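Student: Build the 3D model from these lines:
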Amino acid sequence: MRKKTVRRRTTVTRKSKKKSVFVTKVIRYLSWVLVGIFLVGIVYHYREGLAYYFSFKSNKVLSEAEESKHFSDVRNFQVLEKSEGKTIGLDVSEYQEKISWSYVDTLEQKYPLDFVFIRATVGNDRVDSEFKRNWLGAKENKMIRGAYHYYRPNENSIEQAELFIQTVTLKKGDLPPVLDIERLPKNQSIDSLKIGLKRWLTKVESHYKVRPIIYTGEKYYDDFLKEEFSDYLFWIANYNFYREEIQDEWLFWQFTEKAKVPGIKTNVDINIYNGDLQQLRFITVD
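Tutor: As a prediction, this is how the structure comes out:
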């Protein structure tokens, strides 16, 4: 009886192992099928961008840097195609090094670049090293220009506003000033941060007689700014591949940080204005 019992247990164990191996193979096979379907879906979704990209680039020798950003280029094209009729621009700082402004005209030799936001100041003590040159260069290139301040949460807000005011002179046809807020404070509460932001915005608006625009990331906007700063217009950054159209409530959308533009050696951010060129001119300084 003991021997028979042992044999039966062994048989059951072998059958269980075989069944387990079979189930594992089936699961693995189905996983690969699902991955394949997903990839086919991605290719189909971006089919126009892929067709445009490879037809446009096929007669060129691509550098390693260009090859590494194929997907970004395709997604950028997809976004631009869905933004037909809207105005396209860029934003720059000293990180773009010396810009040859006379060459800054189009993206992918197809989409005109009509406006540019230029970083002017950082915190309460630093002027962007390329601001003056970029500010003049953009004007000479007949682009609609705007200046922005990178806000440091742990520094005095009034001092930051004063530095921006001392640095930037807005003229007729320039865009409203921009407050760039991206980080959370280290030594103060969120409520204190919001008080500081409002002080900066109020002082700058009082000086230029125009309400500033706020730049931030989509999550930061949703979590901290959307409700209490609803009186302001927003410039939102979101580079996620699934986001392909600007939201109705956004004034500007920074949809990529990996674009190549003539006259600029480095990658650069590209933005979409939620309207046409005539509407963009309407919001400029009188």
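Student: Only C-alpha atoms from now on, for both contacts and neighbour counts.
Tutor: OK.
Student: Do I have it right that Gln254 meets Arg243?
Tutor: No - with contact defined as C-alpha atoms under 8 Å, Gln254 does not reach Arg243; the gap is 11.1 Å.
Student: Have a look at these two and say which one is more surrounded.
Tutor: It is Gln254, of Gln254 and Arg243, that has more neighbours when counted by other C-alpha atoms under 10 Å, with 23 against 12.
Student: One more, please, to line up against the first structure:
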Amino acid sequence: MRSLALAFLFAACLGLAGCSGGSAVDALQIAGPSAETTSAIARPEATIPGPADDAAPADLATAGMTALAPVPSVQPAALRVPEAPRVYRSRFDDAHPVNFGRIAPHHHAVHGVDVSRWQGEIDWPALRRHGANFAYIKATDGIDHIDPMFRHNWQAAARAGVKRGAYHFFYWCRRASDQAEWFIRNVPKEKGALPPVLDVEWNHQSSCKWRPSRAEILEKMQVFLDRLERHYGQRPVIYTTPDFYRDNLRGAFRDYPFWLRSVAAHPSEVYPGRDWVFWQYSGTGLSQGVDGKIDLNVFNGDEKAWHRWLARVAG
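Tutor: So this is what the prediction gives:
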């Protein structure tokens, strides 16, 4: 009887371990790679890796090997709620600092940058530690130009743990629908990415000298914004400058998030009555990880608001 009881207990333990192992494997299931086209030029099939892509095969293999192990006394790491990304305090400097008065950029908890080819080779881990909790990366403009550093910056920023998004510089002498398709063709649709940005401003150095009417501008913008929102499932952000906003955007697009350039005064003075998500407060920033100057920005909210916003728009 004693040997039969021991055999019964041993079989029951195996059954419990098997059930536990199966649930752990289920919790570790990872979606397959996206088939999104990310380049106008044909290249070998590859996905832009996220921060955890390289670790996924090893995790799955380990889960399979430990399926019959005793049930652990603590919750497996794969089943825990993922921690919110760490917010690094800003240690940026400025080549030409401005006194913004009562509400200054340093009063904001979450700082970030925007970059393009002009920043050259960026040390993204160093830039993040110095205060870049988010980055908007120049992707495209018009219907045929892609920033030559976009793909490299897109991948490197993700590996460094920087929350990043892409922006398109709008060219007024081209159709809005064609520009939207060009952006979609070159910018991946990835879970966790920040909403795409439409950059609208007057470019005095552009070969396009045509200035559409306000009605034409609003129509073009709406076409572009609608197409991106349908594709990415995120409401795009509108970036603009004081003169362009004054000429065209006052009172428009009330239900869109705005990213405002204001390097001489607080946005409330330059864009009265306009809510904003991001404020670009400097074009002469200095930081570890970058040679030369870089644009500096802040998020409109504290750390808790930042994490809530990320969960809502980039979850």
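Student: Helix, strand or coil: sort out Lys265 of the first structure for me.
Tutor: Three-state call for Lys265 of the first structure (DSSP: H, G, I helix; E, B strand; the rest coil): coil.
Student: neighbours of the counterpart of Val298 of the second structure in the first structure, just the number please.
Tutor: Matched to the first structure by TM-score structural alignment, Val298 of the second structure sits across from Ile272. With neighbours defined by other C-alpha under 10 Å, the count for Ile272 of the first structure comes to 26.
Student: Doesn't Ile272 of the first structure lie inside a helix?
Tutor: No - Ile272 of the first structure is assigned strand when assessed by three-state DSSP, not a helix.
Student: quick one: contacts for it?
Tutor: By C-alpha atoms under 8 Å, 6 or more residues apart in numbering, Ile272 of the first structure lies in contact with 83, 86-89, 246, 252-255.
Student: how about the equivalent of Leu136 of the first structure over in the second structure, secondary structure?
Tutor: Mapped onto the second structure by TM-score structural alignment, Leu136 of the first structure lines up with Gln155. Put simply, Gln155 of the second structure is helix when judged by three-state DSSP.
Student: Please identify which of the contacts of Ile272 of the first structure is nearest to Lys25 of the first structure.
Tutor: Closest approach between the contacts of Ile272 of the first structure and Lys25 of the first structure, by C-alpha to C-alpha: Phe255, at 41.2 Å.
Student: what's the spacing between the closest one and Lys194 of the first structure?
Tutor: To Lys194 of the first structure, Phe255 of the first structure is 26 Å away according to C-alpha to C-alpha, to the nearest Å.
Student: And Val12 of the first structure, by the same measure?
Tutor: In terms of C-alpha to C-alpha, Val12 of the first structure sits 68 Å off from Lys194 of the first structure.
Student: What of Ala65 of the first structure?
Tutor: 40 Å.
Student: swap in Ile270 of the first structure?
Tutor: Ile270 of the first structure is 28 Å from Lys194 of the first structure, by C-alpha to C-alpha.
Student: Compare those two (neighbour count), which wins?
Tutor: Neighbours were counted for Ile270 of the first structure and for Lys194 using other C-alpha under 10 Å; Ile270 has more, 24 against 16.
Student: Surely the more buried one touches Ile88?
Tutor: Yes - with contact defined as C-alpha under 8 Å, Ile270 of the first structure reaches Ile88; the gap is 7.3 Å.
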